[in-house]
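Participant: I'll drop the sequence and a predicted model, then ask my questions.
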Amino acid sequence: MRIVRALMSNASSMRKHIDYYSRFSPSPLSMKQFLDFGSGENACERTSLTFLRQELPVRLANITKKIKLLPDPLLETPSVRLVQSWYMQSLQDIMEFKEKDADDEKIRNRHNDVIPTMAQGAVEYKETYVQGDLWPRGLWTKNVQYFLDRFYMSRISIRMLLNQHTLLFGGKVRVNPAHPKQIGSIDPHCTVTEVVRGKYAYENARNLCDRYYMNSPELVLEEFNGKFHYDGKPVTVGYVPSHLYHMVFELFKNAMRATMELYEDSMDYPPVHALVALGSEDLTVKVQLLYSAASHLTTLIWLETPPPPTQPSGESFHFITRSQHTILIAGYGYGLPISRLYARYFQGDLKLYSLEGYGTDAGIYALSMEYIEKLPVYNKSAWKHYKTMREADDWCIPSKEPKDMTTFRSF
């Protein structure tokens, strides 16, 4: 009986914490603020902890409130309930460690599988309620799209805060030997072509392509530095290399898959074209894909491809053999949509421009370091987005137009 009372008391306490902290809006930071705080004498572990103890409960409570706005059948799926429990536990951990250091690493690792687990919940819900016409398809798509955009953007922001603190103060050595110039997870002078080509995005995508198709296209990479007036200096920007890597890696995977499947058994594959261009401040990375079907790449709902039987953990990547019918090179349906959120996190974007019969240009746009985090905020009126998002029926429907032109009256 005491255990039951303790659990009820704990649940009541957590509800109060969530209600309290969800009244506040998150405090977005710019990349410049992250850099200024983490460099030199400004880096203070105690100040960082104080900020995290104030800010993390707000961001966690906001996203927990958003989860509770989902339709009950979706909330009741085992996968979504598991994700919800992770956020509740993390908030509880922070509350319990008000007087001493919380285990930031444990909190961060707890959420490694949020993306595939939430994907599984969405698939379970779709299979039960959408395919059975218990929930309108158009409404499902818009509502879940709206939620997932905000949910995953919040996740990116929370991991950014935890990563910065852990990398700056998590160990005795303040400098990461592998990336000595980085301040936390941010490189003030990130050489873009090294991330794009080097040992990172292109090479990793090419390795996957080679393992599946036994061949891969070359890369033609152009670089334009308009900031330094054509003096040959490589393009460098202040950015989060891991975010840039994730975006470009996903684009290369799609570009290579399109090329290999379009040319099939040909031994002469056209190269993948990429362009890195820097203006006075803003960066653009463009990758050309050899097909024009861009619409299915931009939705943040994996309705067509369910998560694999063995889900990848966090941002790590695992190759699955062709005989298992699910392979990484084909994607799980959320690589590019998540990439788009990484781009939008600091007010940039990832856009696809499709030319029918020719191909698709994918552009990543990263803005200057002055731009702040793009953060969702809980709003009580948000529940309306989960009830109705239908367009007004004030447009012509082709199937209802008269087939006989003689029925038109003269004006």
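Facilitator: Cool, the structure landed.
Participant: C-alpha only now, for contacts and for neighbours.
Facilitator: Noted.
Participant: Give me the three-state assignment for D187.
Facilitator: D187 falls in the strand class when you classify it by DSSP: H, G, I helix; E, B strand; the rest coil.
Participant: Test my guess that it contacts K181.
Facilitator: Yes: the criterion here is Cα atoms under 8 Å, and D187 meets it with K181 at 6.4 Å.
Participant: neighbour-wise, which of those two wins?
Facilitator: More neighbours surround D187 than the other of D187 and K181, with 20 against 14 (other Cα atoms under 10 Å).
Participant: if I look at the more buried one, how far off is D101?
Facilitator: To D101, D187 is 27 Å away according to Cα to Cα, to the nearest Å.
Participant: cool, and A366?
Facilitator: Going from A366 to D101 by Cα to Cα gives 34 Å.
Participant: Which one of these two is surrounded by more residues?
Facilitator: Per other Cα under 10 Å, whichever of A366 and D101 has more neighbours is A366, with 26 against 12.
Participant: Strands of this structure, start to end?
Facilitator: Remark: strands assigned in the chain by DSSP state E are 187-191, 219-225, 236-239, 272-278, 283-289, 349-355, 359-366.
Participant: In CSV, list those along with distance to I301.
Facilitator: What follows is these, written out as CSV (distance: least, Cα to Cα, whole Å):
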stretch, distance to I301
strand 187-191, 31
strand 219-225, 30
strand 236-239, 27
strand 272-278, 27
strand 283-289, 21
strand 349-355, 16
strand 359-366, 19
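Participant: Put this next to the previous one:
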Amino acid sequence: LARERSKAVPSFYHQPAIDVAAEKPSVRLTPTTMLYSGRSQDGSHILKSARYLQQELPVRIAHRIKGFRSLPFIIGCNPTILHVHELYIRAFQKLSEFPPIQARGDEARYCALLRQLLEDHKDVVTLLAEGHPPATWVPQDERLLRPFLDKTLTSRLGMRMLAAHHLALHEDKPDFVGIICTRLSPKKLIEKWADFARRLCEHQYGNAPRVRINGHVAARFPFIPLPLDYVLPELLKNAMRATMESHLDTPYNVPDIVVTIANNDIDLVIRISDRGGGIPHDLLDKVTEYHFSTAEASAQDPRLGGPFRNLVDLSNSGQAGPMHGFGFGLPTSRAYAEYLGGSLCLQSLQGVGTDVYLRLRHIDGKGESFRI
């Protein structure tokens, strides 16, 4: 079977179908469209959603395959990157060969294919991180790679959200339409991931900072929790690690982390304030660079052996454990926030701590929302 796969993929590298699909524009949906088309009396919304995905996913995957083909030779030939490239080609092949969806039986088989592809691609972010060792980078590669990684990571997030939304349309969960929560509480989501981060921190350090939440704690509104499930645990874990490592002499007397929620009719802002020592001014601009990792930072400034390394070693997989040393988490979180019509900004008080501002546009606020 492995031999058959290895033969099939190379033969698909220059498949004209990929080139044709890559020339088509992507049709991105607003979350509001997904919300209001996610229900019907006769269940017809399920078939409409499946047919949309059958048209859309091959186009988006073809766009990414085109991106892989444009990589610098030294990066594109990396075995790990080549493996991810082949995963995308194989996904395109499977999706393109699926017969037109006419009835519920076809849709059920398509759901099985979506679940398989979600499983096959679950480690793509980690593979991309492993496949771009900083030692191989040159300045011109950085200029090419940042937009490539931004686009690949956000496109992956978009496709996973669309696939997960379709699968979730089969479920009947209170306050949910697909993956959209109709009454999302930022406070409850922050509490959930703060508890998760505290358990990790206590396991590693024997203690963890408390998390205090203030601001608009009663706010509720329609939103998609999935991307927040990636970003929030990373920001909270790193605030805790920075706090603990800057207070190693007093590990059972550490300052709280303060999370402030600001909700308005346009966007949501979450500020995470720690007292973990801050970031040196001369390195602040570098934290959103892919692969600005522990080793590189420590080599440039001996002060970075402690708390700062935890800001740049964020993991990208949400519920998975931390991804030490890849330097992928913060730029990935920034890319996700921008994809969702928002931003991720850092304000450093060197010697004191860091404030991280996560700004996300509402899906039902004034003006057009982001598109997935």
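Facilitator: Noted; the coordinates are in hand. This structure is a prediction, so every number in the text was calculated from the model and none was measured.
Participant: closest to P57 of the first structure out of the strands of the first structure?
Facilitator: P57 of the first structure sits nearest to strand 236-239 of all these, at 25.9 Å, using Cα to Cα.
Participant: can you name the residues of the second structure that that closest one overlays?
Facilitator: On the second structure, the counterpart of strand 236-239 of the first structure by TM-score structural alignment is residues 220-223.
Participant: got the contact list for the matching stretch?
Facilitator: Residues external to stretch 220-223 of the second structure that are found in contact with it (Cα atoms under 8 Å, 6 or more residues apart in numbering): 180-186, 362-364.
Participant: And stretch 269-281 of the second structure, by the same measure?
Facilitator: Residues outside stretch 269-281 of the second structure that contact it (Cα under 8 Å, 6+ apart) are 235-236, 239-247, 255-263, 307-308, 348-360.
Participant: show me the contacts for the residue in the second structure that G363 of the first structure lines up against.
Facilitator: Applying TM-score structural alignment, one finds that G363 of the first structure aligns to Y357 in the second structure. Each residue near Y357 of the second structure by Cα under 8 Å, 6+ apart is listed here: 269-272, 343-346.
Participant: biggest separation within those, which pair?
Facilitator: With Cα to Cα as the measure, no two of those lie farther apart than I272 and S343, at 13.9 Å.
Participant: Compare those two (neighbour count), which wins?
Facilitator: Higher neighbour count among I272 of the second structure and S343: I272, with 23 against 18, using other Cα under 10 Å.
Participant: Which residue lies closest in space to the equivalent of that one over in the first structure, excluding its sequence neighbours?
Facilitator: By TM-score structural alignment, I272 of the second structure lines up with V287 in the first structure. The shortest distance from V287 of the first structure to any non-neighbouring residue, by Cα to Cα, 6 or more residues apart in numbering, is to A274 (4.4 Å).
Participant: list the contacts for the equivalent of that neighbour over in the second structure?
Facilitator: Residue correspondence to the second structure (TM-score structural alignment): A274 of the first structure is matched to V259. Contact analysis of V259 of the second structure by Cα under 8 Å, 6+ apart lists 211-214, 270-273.
Participant: For those residues, please prepare JSON lines with the additional fields distance to V9 of the second structure.
Facilitator: Below are these laid out as JSON lines (distance: Cα to Cα, whole Å):
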{"residue": "V211", "distance to V9 of the second structure": "49"}
{"residue": "R212", "distance to V9 of the second structure": "51"}
{"residue": "I213", "distance to V9 of the second structure": "50"}
{"residue": "N214", "distance to V9 of the second structure": "52"}
{"residue": "I270", "distance to V9 of the second structure": "44"}
{"residue": "R271", "distance to V9 of the second structure": "45"}
{"residue": "I272", "distance to V9 of the second structure": "45"}
{"residue": "S273", "distance to V9 of the second structure": "48"}
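Participant: Please spell out the ChimeraX selection for the buried subset of these.
Facilitator: Of these, the buried ones go into a single ChimeraX selection, burial set by 16 or more other Cα atoms under 10 Å:
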select :211,213,270,271,272,273
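Participant: Please point out which of the contacts of V259 of the second structure the first structure shares.
Facilitator: Retained in the first structure: 211-214, 270-273, out of the contacts of V259 of the second structure (criterion both residues aligned by TM-score structural alignment, their matches' Cα atoms under 8 Å).
Participant: Pick the one among those closest to P31 of the second structure.
Facilitator: Nearest to P31 of the second structure among these, counting by Cα to Cα, is I270 at 20.4 Å.
Participant: where's the residue nearest to V287 of the first structure relative to F224 of the first structure, distance?
Facilitator: Distance, A274 of the first structure to F224 of the first structure, by Cα to Cα: 11 Å.
Participant: same thing with S295 of the first structure?
Facilitator: Distance of S295 of the first structure to F224 of the first structure, given as Cα to Cα: 29 Å.
Participant: M153 of the first structure too?
Facilitator: Separation of M153 of the first structure from F224 of the first structure (Cα to Cα) stands at 30 Å.
Participant: So which of these two has more stuff around it?
Facilitator: Neighbours per residue (other Cα under 10 Å) separate M153 of the first structure from F224, with M153 holding more: 22 against 18.
Participant: show me the contacts for the residue lying closest to that one once chain neighbours are set aside.
Facilitator: Of all residues not flanking M153 of the first structure in the chain, L341 sits nearest, at 6.2 Å (Cα to Cα, 6+ apart). Counting by Cα under 8 Å, 6+ apart, L341 of the first structure touches 149, 152-153, 349.
Participant: at 10 Å what do you get?
Facilitator: By Cα atoms under 10 Å, 6 or more residues apart in numbering, the residues touching L341 of the first structure are 149-150, 152-154, 156, 243, 247, 300, 347-350, 374.
Participant: got it, and L52 of the first structure?
Facilitator: Neighbouring residues of L52 of the first structure by Cα under 10 Å, 6+ apart: 46, 58, 94, 102, 104, 158, 161-162, 165.
Participant: Please identify which of those is nearest to K32 of the first structure.
Facilitator: Nearest to K32 of the first structure out of those is L161 (Cα to Cα; 13.9 Å).
Participant: quick one: that closest one and F34 touch, right?
Facilitator: Yes: at 9.2 Å, L161 of the first structure counts as touching F34 under the criterion of Cα atoms under 10 Å.
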